[in-house]
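In: below is the structure, and that's it, no one-letter string:
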């Protein structure tokens, strides 16, 4: 809880800080990477730094946390911070790194705001930072302990025991621990980090949803080759360089968007490569003989681009109360087009007590979420997984 004195100061200065936060975060990253170039080279996603999404995500999280402290001072911030904590744990973030962030963030705040931020205001925002950092450090410590790991020690060698082409752009890598150790459990919907050394010497990390059921000796990740500027450095490197028998450095599974243990209706809505956590959830439901009502909704460019189309049909067929709805922007064989264009829930039955899981591009998730809310599904029952920095889907 923010102190009474700091609450008044933060409330008074929040408009100024909020207006400047998108200017502060780029300065912060510039300062931090100048002092610690290894962080950009070996930890932070260079693509997200280049396109600015990491800065926008950081700005949004700071503003949201400060607003929560002011508007709901008695509410624990766990739900808001859980996604960040899982992402940090997947990267092996440690408590010491929060001190590095603090130093350069407050240097950036001072540089951007200048005399507009006096000593009293700086102290109040310092309190905000350490409340947020302290909560994250505690949550991440619990995640490490729950996984049986020493803080930050998440990495193990995993051998590629198979590589399966799903589409011309998507390949599944079947992984098994190369150190002979146990296969860590995971919950359907979680992801792992993969760390690779690129040709320029940088060790870059990306997260990939696990696309298998949480049993057996293997763990599968399904990776899409990414074009664009910048292109997907790690994803494309995996496609071009990794074959059966190779060894990858893979982190422990984390992620807070996981299939619940209830028996109520479920909606699994995805677009593009967002189908990866959904096929894991479907695989689990089929493997456990679930009788839950399950609605699968997926949108893609075409049948050719749709990963796991045949597997999804097979899994849906194994579930007595499951149905699938698929949209293609540009239909082509071998499957007939069920629906053409973008996903549209207007003709899909959605129970009010459904629990929905969304994964795909932000515009897709925002559209599906708004449709669900309009149809009476509570926001607390709509969960989403975002590949990359979390920019939110409610705005």
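Out: Cool, got the structure. Note that the coordinates shown come from a computational prediction; the quantities given were computed from them, not determined experimentally.

In: all contacts plus neighbour counts: C-alpha atoms, from now on.
Out: Fine.

In: buried ones in the longest strand seen in the chain?
Out: When the chain is parsed with DSSP state E, its longest strand is strand 156-165. Buried residues in strand 156-165, defined by neighbour count with 16 or more other CA atoms under 10 Å: 156-163.

In: by contact count, what packs against that strand?
Out: The contact analysis (3 or more CA pairs under 8 Å, 6 or more residues apart in numbering; DSSP states H and E) places strand 156-165 against strand 170-177, strand 247-250.

In: ok so residue 204 is a strand residue?
Out: Yes - assessed by DSSP: H, G, I helix; E, B strand; the rest coil, residue 204 belongs to a strand.

In: just checking, it touches residue 196?
Out: Yes - if you go by CA atoms under 8 Å, residue 204 and residue 196 touch, sitting 5.7 Å apart.

In: tell me where the protein has strands.
Out: 156-165, 170-177, 191-197, 203-209, 219-224, 247-250, 266-271, 294-300, 322-328, 339-340, 355-359, 382-385.

In: once you drop chain neighbours, what's closest to residue 285?
Out: Using CA to CA, 6 or more residues apart in numbering and skipping the chain neighbours, the partner closest in space to residue 285 is residue 319 (7.7 Å).

In: try this one side by side with the last:
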């Protein structure tokens, strides 16, 4: 809990800090990367940095955490903290990096707010930072221990044993451990980080959902090639590298599996709604439901530009048909086939059983729209779970 004195100071200064937090985080990253260029080269997503997404996510999480401390001091925002912690451990972040972040973040705060940062204000916001940092460190070290790896040592060599073109822009990569040891267990819905060395020597990292069954000895990821400003533009440099420069036989550095969007084995009805490449975590969930003989109703919903753009479309429908009580409905903006919906996903005539557990993945506007429709149908907000590919701009905007 935030001390009473600091809580009063944070409450009084939160409007000013919140109004300037975007400028603060932008200056923070400039200072951090000037002092530690290796972090931008080998840890942070350069595409997200160029687009400003990471700055917005960091600003939003700090403001949200501080607001939570002063408005709900009896609770902790575990959803936000767990989501950040899972992403951090998939990148190999360790406790030693938090003092470095603190140094440059508070230099930025002082530079932006100037004389408003009195010793009392600095002390209060330092307390906020370390409450958040220590909460994350605790979660992260537990996650490392659960995977039986040393903190930060998440990487393992995996060999690409097959490539399958799913659509013009999506390719599935089949991976097996290069050392021949068994593949680690994962939970349906989780992802791995993949690190590749790019032509300029940078070792960039991206996360990809695991699409196969958790018990399979082969791991599969489906990578959508992102078209940036150029064929190998910064927004899609890793996805393009994987598509163009990673043939069968290539050895990749892949992390242990992480991610907090995990299918709960409750026996309750399930609704899986996705759009675009957001279908990937849903595939492993469906595999698991089929393997475990799930008997409660399962509703599978997906929206895409067209059937030709729908990666893993045949698997998506076939896995639903393997379940005892499941329906699958797809919506397409163009070239919809008989039985498919046209345009955006419309849940007006989609029945939703009481107690349904909902899992969403796709672009943020899509997930917001589907969530609103589900809440209007009586689904509890606590039963709607989601995954954002990239910085979590949903939490950052709440």
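Out: Looks like it came in fine. Quantities reported herein were computed from a predicted structural model and do not represent experimental measurements.

In: tell me how the two chains score on TM-score.
Out: The TM-score (TM-score structural alignment, normalised by the length of structure 1) is 0.98; 393 aligned residues with a CA RMSD of 1.1 Å.

In: correct me, but residue 23 of structure 1 touches residue 112?
Out: Yes - between residue 23 of structure 1 and residue 112 there is a contact at 7.1 Å, judged by CA under 8 Å.

In: stretch 356-376 of structure 2 corresponds to what range in structure 1?
Out: Using TM-score structural alignment, the residues of structure 1 aligned to stretch 356-376 of structure 2 are 354-374.

In: so for residue 204 and residue 196 of structure 1, which residues contact both of them?
Out: The contact sets of residue 204 of structure 1 and residue 196 overlap at residue 234 (CA atoms under 8 Å, 6 or more residues apart in numbering).

In: tell me how many other residues crowd residue 190 of structure 2.
Out: Using other CA atoms under 10 Å, residue 190 of structure 2 has 27 neighbouring residues.

In: who's in contact with it?
Out: Counting by CA under 8 Å, 6+ apart, residue 190 of structure 2 has contacts 209-210, 257-262, 281.

In: which of those line up with contacts in structure 1?
Out: Among those, the ones whose aligned partners also touch in structure 1 (both residues aligned by TM-score structural alignment, their matches' CA atoms under 8 Å) are 209-210, 257-262, 281.

In: distance to residue 44 of structure 2 and neighbour count added to those residues, as TSV?
Out: Shown next, in TSV, are those (distance: CA to CA, whole Å; neighbours: other CA atoms under 10 Å):
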residue	distance to residue 44 of structure 2	neighbour count
209	19	27
210	21	26
257	19	23
258	17	28
259	18	23
260	20	19
261	22	20
262	25	20
281	23	29
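
In: between these, which is nearest residue 97 of structure 2?
Out: residue 258 (19.8 Å; CA to CA).

In: tell me the counterpart of that closest one in structure 1.
Out: Per TM-score structural alignment, residue 258 of structure 2 is aligned with residue 254.

In: go on, residue 236 of structure 2?
Out: So, by TM-score structural alignment, residue 236 of structure 2 is matched to residue 232.

In: so how far is residue 270 of structure 1 from its match?
Out: Distance from residue 232 of structure 1 to residue 270 of structure 1, counting by CA to CA, to the nearest Å: 20 Å.

In: do residue 228 of structure 1 as well
Out: Using CA to CA, residue 228 of structure 1 is found at 21 Å from residue 270 of structure 1.

In: between these two, who's got more neighbours?
Out: Set side by side, residue 228 of structure 1 and residue 270 show more neighbours around residue 270, with 29 against 6, by other CA under 10 Å.

In: quick one, helices of the stretch 101-250 of structure 2?
Out: 119-146, 237-245 (DSSP state H, counting those that start in this stretch).

In: what's the first one aligned against in structure 1?
Out: Spelled out, that is helix 119-146 of structure 2. With TM-score structural alignment as the criterion, helix 119-146 of structure 2 aligns to 119-146.

In: so who does residue 45 of structure 2 touch?
Out: Counting by CA under 8 Å, 6+ apart, residue 45 of structure 2 makes contact with 204-206.

In: for residue 93 of structure 2, same thing?
Out: So residue 93 of structure 2 contacts 151-152 (CA under 8 Å, 6+ apart).

In: hmm, try it at 6 Å
Out: Residue 93 of structure 2 makes contact with residue 152, according to CA atoms under 6 Å, 6 or more residues apart in numbering.

In: could you measure it against residue 268 of structure 2, distance?
Out: According to CA to CA, residue 93 of structure 2 and residue 268 of structure 2 sit 35 Å apart.

In: try residue 186 of structure 2
Out: Look at residue 186 of structure 2 and residue 268 of structure 2: by CA to CA, they are 21 Å apart.

In: neighbour count: the two, which is higher?
Out: residue 186 (22 against 17).

In: in structure 1, point out the residues matching stretch 195-204 of structure 2.
Out: The aligned range for stretch 195-204 of structure 2 in structure 1 is 195-204, by TM-score structural alignment.

In: who's in contact with the matching stretch?
Out: Applying CA under 6 Å, 6+ apart, the contact partners of stretch 195-204 of structure 1 are 41-42, 205, 249.

In: over to stretch 100-119 of structure 1?
Out: 24, 27-28, 32.

In: how about 10 Å then?
Out: 13, 16-17, 20-21, 23-33, 35-36, 99, 122-123, 125-126, 129-130, 133 (CA atoms under 10 Å, 6 or more residues apart in numbering).

In: ok, the residue nearest to residue 240 of structure 2 when sequence neighbours are not counted - how many residues close by?
Out: Distances taken as CA to CA, 6+ apart place residue 225 nearest to residue 240 of structure 2, at 5.5 Å, with adjacent residues excluded. Look at residue 225 of structure 2: counted by other CA under 10 Å, it has 22 neighbours.

In: need the counterpart of residue 225 of structure 2 in structure 1.
Out: The equivalent of residue 225 of structure 2 in structure 1 is residue 225 (alignment by TM-score structural alignment).

In: so what's its match up against?
Out: Per CA under 10 Å, 6+ apart, neighbours of residue 225 of structure 1: 168-171, 231-240.

In: and these as TSV, adding distance to residue 281 of structure 1?
Out: As requested, the contacts of residue 225 of structure 1 are exported to TSV (distance: CA to CA, whole Å):
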residue	distance to residue 281 of structure 1
168	24
169	22
170	19
171	19
231	29
232	26
233	28
234	25
235	23
236	26
237	27
238	24
239	25
240	28
